[in-house]
Structures are given as structure tokens and as C-alpha cells.
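Visitor: Sequence first, predicted coordinates after that:
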Amino acid sequence: MARNEQDPAASTQQFRAFANSGEAARKSPKTGLIIGVVVGVIVVLAVIAAVALG
């Protein structure tokens, strides 16, 4: 791709791609955190049930 300093569209497009990739990266850890909390709660409930029934 040829670089043309008079045409800012290429840099705008690159910036938007960069910004969008940042949003995706920020959303992923949040999803992982939610899954981790759910799994942790299930494990705690299983341990409590095992102790109560044991």
C-alpha cells in the first residue's frame, strides 16, 4: 500500500482497527472473570454439600 501523507483516511482506518482490537481485548478478561466466579461458586457449593452430607 502506498503511503500518501495528504490522505488521512488510511491512518483513520488503521486507528479504528486499533481501537476496535482494544475493545475486544478488554471484553475478554471480563468474560473470563465471570466464568471463573461461576466455577468458583459451584466448587464452594460442592464442598459445602460434601461436608454436610459426609
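Guide: Yep, that arrived.
Visitor: only C-alpha atoms for contact and neighbour calcs from this point on.
Guide: Will do.
Visitor: Tell me the spacing between Ala10 and Ala24.
Guide: According to CA to CA, to the nearest Å, Ala10 stands 21 Å off from Ala24.
Visitor: Looking at these two, which is more packed in?
Guide: Neighbour totals were compared for Ala10 and Ala24, and Ala10 leads with 14 against 10 (other CA atoms under 10 Å).
Visitor: Alongside the first one, take a look at this:
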Amino acid sequence: MSDQHIDPAGNTQAFRAFANAREQEAKATPKKSPIVPIIAVVAAIVIIGIAAFLLLQ
């Protein structure tokens, strides 16, 4: 026969542990900045433009 008494503190503690783990995980993985790829693409476009300009002269 199953236990009819459900301990709400156990569920709350489990949820708090889960929520705290998710917050710590989010803080541990920093978000990647899109600035580096943007700079790389702009630099590549500039270099290709300069090379094309010099070849067409």
C-alpha cells in the first residue's frame, strides 16, 4: 500500500536544488560574443577588396 502522506518539504527542497543547479550552470557557461566572427568577416572582405583593387589596376 502506498503512503498517503506526501511531504511537501521534500518536493520543495528537490526543486530548489534543481533551480540552484540550473542557475550555477548558466553562470558557469559564459555566452559567446558574436563580435569576433563579425570582425573576421569584415577583415576578409577588406582584404579581398584590396586584392581585387590591386589586381584590376
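Guide: That came through fine. Just so you know, these numbers come straight off a predicted model, no measurement behind them.
Visitor: And Ile39 of the second structure, what's its match in the first structure?
Guide: In the first structure, the residue matched to Ile39 of the second structure (TM-score structural alignment) is Lys30.
Visitor: Now do the SS call for that match.
Guide: helix (DSSP: H, G, I helix; E, B strand; the rest coil).
Visitor: So what's the residue count around it?
Guide: Neighbour tally, Lys30 of the first structure, other CA under 10 Å: 11.
Visitor: and Pro8 of the second structure, what does it touch?
Guide: For Pro8 of the second structure, no residue counts as a contact, taking CA atoms under 8 Å, 6 or more residues apart in numbering as the criterion.
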